[in-house]
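Enquirer: Predicted coordinates and the sequence they were generated for:
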Amino acid sequence: MLEHGGNLREAAHRYGREDWIDLSTGINPHGYPAPMLAPDAWHRLPEANPELVAAACAYYGAPALLPVAGTQAAIQALPRLRAPSRVTVSAPSYAEHAHAWGQHGHLRTLATYADLDAAVDTSDVLVVVNPNNPTGETIAPERLLAWADRLGKRGGWLVVDEAFGDTAPRLSVAAHTERPGLIVLRSVGKFFGLAGLRLGFVGADAVTLQALADVLGPWAVSGPAQSVALAALRDTAWQRETFARLQAAGGRMRSLLATHGIAATGTPLFHWWAQEQPEAFHGFMARHGIWCRLFREAGRGIRLGLPANETEWQRLETALQAWSNR
């Protein structure tokens, strides 16, 4: 399995602390307050809920969506829907994309964001994370749609992972997924802080959505997950308040890092920067009880999520000051 954030058991095993601040993910630390579930939520097999799909289409602005057990389920299933193809994956980005396409006989190539345009005409599938995880790089929707048209005309795909798109809605191309060749992934886990639900959505043309549903099989998303997500997707007041809070917190994080000489990029939910010796920074912060995300290979660097409260902000600032003074 690939390495991911959120692995606090590893932190405790290696460093022996119990007072951890987990900044290793890009998950909203103030998640949506899950409502009480109906008494039969755990008893019944989960039926497809058209109200959930309607709420998701309204929230994401998409013409049609397929609920999936987190975007990870779609990432693993999409390579199974094509014959061996030439696949270009943006890099560095969420590593599960390249990993999944590499397991099913496809010819996989990694390309920097600067090289993606040149890769369109030599690829059958182009996979882009927008905004990118971990660097925060973005691509204008007009450019993505042009790529999708070029690929779609010859039966290709543009797969756009918008897992962190909630804080940058103008970047989304979900509204255009009725056109062949464009596939968009959206996540309920990040912005809504509900990663444990394992719920996401896929936007694509009807033929692709049906093929994906057939591969994933029945009961792909639990009934409780559907109930909680329906409430979250309909709660526009919470969404507006959370959007504003995250924008403010993201600005605070960028300013804090800049104070300590760190020029970070990212989204309101996480910040990333290239670090000459990321292992040293990661270990130093861990000894202060702060667990951040270490990137060892391509794009060597550090990613920090958001603290949950003022005490955590102050502990982070103290640790950063100690790093600056070391």
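Expert: Done, it's in.
Enquirer: all contacts plus neighbour counts: C-alpha atoms, from now on.
Expert: OK.
Enquirer: Could I get the full set of helices for the stretch 1-150 of the chain?
Expert: 8-15, 50-60, 71-77, 95-101, 116-119, 141-152 (DSSP state H, counting those that start in this stretch).
Enquirer: Reformat the ones you listed as JSON lines; add mean neighbour count.
Expert: Converted to JSON lines, the helices of the stretch 1-150 of the chain look like this (neighbours: other CA atoms under 10 Å):
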{"stretch": "helix 8-15", "mean neighbour count": "13"}
{"stretch": "helix 50-60", "mean neighbour count": "18"}
{"stretch": "helix 71-77", "mean neighbour count": "19"}
{"stretch": "helix 95-101", "mean neighbour count": "20"}
{"stretch": "helix 116-119", "mean neighbour count": "17"}
{"stretch": "helix 141-152", "mean neighbour count": "18"}
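Enquirer: Comparison target below:
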Amino acid sequence: MRDHGGNIEAAKARFGGATWIDLSTGINREAYPVAVSAESFAALPRKSAHEALIQAARQAYGTQAPLVVLAGAQGAIQMVPGVMAPGLARVVSPTYNEHAACLGAQGWRVEPVATLEALAGADIGVVVNPNNPDGRMWSRDQVLALRGKVGLLVVDESFADPVPQVSVADQAGPGLMVLRSFGKFYGLAGMRLGFALGEETLVARMAELAGPWPVSGPALEVGARALLDRAWAEATTARLGAEALRLDALAAAWGWSLVGGTHLFRTYETGDARAAQEFLARHGIWSRIFPWSKGWLRLGLPGLTEWSHLETL
């Protein structure tokens, strides 16, 4: 099922109420400050701005690999199935459901697997690292050990900004494609900005499919500035790390146990996910549950002014 978080309209329709805190996604609720020039709106996106963003991304991700700018990591996920003739795809699961959905929609035979090692032998193997929603994380060495055992190893690093030590972006190239999201860590998901890094021919094919203006001028401008702002990234990583533990303590007080998580979301075993979601919804807090689990509930981290509401439930 292609179910997603962020469906706050469904929460309002079901439970009523005008004021909600949407914690159903893994998006930083303390966004990078946005200041955009009028020119970025008025003119078609400039090649110079596009190149500046590419260079900023390479610096931020520590890589010189061929890179294509796309409309979010989702844009890359939708393109990956088309870079090769359909065959066998294996996806480490459970995980973000768009990988399997997009592969299946484009003729791939998709097999969910439980371990990284089980990807071996597939034409395309997909791992989300850190994984969503259980927070599983594999080391660089574990991921790179699969290179050559899979036709194309696709590593979705959408939640890797706070844990650069697990990233394999610097190794992207033949047999290894890395996907990165901008909007989650920087709290600007509406900008629809992401990247794919990999073998030059595949990246060029994706760039051709994306067309001459794959993302907006404001996204190019803000993205380049944010990716080079390492002071903000370091401070945000430290804050999110501390607040993840704060949310774990709050969930424990509600009787929930930690399944796992990242700096941007936490997943809990509640015993009854629907009842837990309704408990939060009655207080104007929207969360994420999963059709394949009776107990798991995922919460994004609250914004700075939202903690007091959760802590008085």
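Expert: Received the coordinates, thanks. These numbers come from a predicted model, not from an experiment.
Enquirer: How close are the two chains, by TM-score?
Expert: The TM-score (TM-score structural alignment, normalised by the length of the second structure) is 0.94; 309 aligned residues with a CA RMSD of 1.5 Å.
Enquirer: quick one: what's aligned to residue 211 of the second structure in the first structure?
Expert: In the first structure, the residue paired with residue 211 of the second structure is residue 217, using TM-score structural alignment.
Enquirer: I should have written residue 158 of the second structure there, sorry.
Expert: By TM-score structural alignment, residue 158 of the second structure lines up with residue 163.
Enquirer: Might one say that its match is in contact with residue 192?
Expert: No - the pair residue 163 of the first structure and residue 192 fails to qualify as a contact (CA atoms under 8 Å) at a distance of 11.1 Å.
Enquirer: rewinding a little: out of the helices of the stretch 1-150 of the first structure, nearest to residue 135 of the first structure?
Expert: Ranking these by their distance to residue 135 of the first structure (criterion: CA to CA) puts helix 95-101 first, at 12.6 Å.
Enquirer: Can you get me a residue count around residue 250 of the first structure?
Expert: 20 (other CA atoms under 10 Å).
Enquirer: go on, residue 289 of the first structure?
Expert: 22.
Enquirer: distance of it from residue 211 of the first structure?
Expert: Distance of residue 289 of the first structure to residue 211 of the first structure, computed by CA to CA, to the nearest Å: 46 Å.
Enquirer: can you check residue 117 of the first structure too?
Expert: In terms of CA to CA, residue 117 of the first structure sits 28 Å off from residue 211 of the first structure.
Enquirer: give me the element the residue most central in space within the second structure is part of.
Expert: Using CA atoms, centre = their mean, the residue of the second structure that lies closest to the mean C-alpha position is residue 158, 3.3 Å off. Under DSSP states H and E, no helix or strand contains residue 158 of the second structure.
Enquirer: residue contacts, it?
Expert: 73, 128, 129, 130, 179, 180, 181, 182, 184 (CA atoms under 8 Å, 6 or more residues apart in numbering).
Enquirer: With residue 93 of the second structure instead?
Expert: So residue 93 of the second structure contacts 112, 113, 114, 115 (CA under 8 Å, 6+ apart).
Enquirer: And residue 71 of the first structure, by the same measure?
Expert: 163, 185, 186, 187, 199, 200, 201, 202.
Enquirer: Please tell me how far the corresponding residue of the second structure for it sits from residue 186 of the second structure.
Expert: Alignment note: residue 71 of the first structure maps to residue 73 in the second structure; criterion TM-score structural alignment. Distance, residue 73 of the second structure to residue 186 of the second structure, by CA to CA: 14 Å.
Enquirer: Which one of the contacts of residue 158 of the second structure is nearest to residue 105 of the second structure?
Expert: Nearest member of those to residue 105 of the second structure, counting by CA to CA, is residue 73, at 17.6 Å.
Enquirer: how much space is there between that closest one and residue 262 of the second structure?
Expert: Taking CA to CA, one finds residue 73 of the second structure at 17 Å from residue 262 of the second structure.
Enquirer: repeat for residue 299 of the second structure
Expert: Counting by CA to CA, the gap from residue 299 of the second structure to residue 262 of the second structure is 11 Å.
Enquirer: for residue 173 of the second structure, same thing?
Expert: Taking CA to CA, one finds residue 173 of the second structure at 26 Å from residue 262 of the second structure.
Enquirer: who's more crowded, these two?
Expert: A side-by-side neighbour count of residue 173 of the second structure and residue 262, using other CA under 10 Å, places residue 262 first with 25 against 21.
Enquirer: Alignment lookup: the more buried one to the first structure.
Expert: Aligned partner of residue 262 of the second structure by TM-score structural alignment: residue 267.
Enquirer: Its match touches residue 167, doesn't it?
Expert: Yes - assessed by CA under 8 Å, residue 267 of the first structure is found in contact with residue 167 at 7.4 Å.
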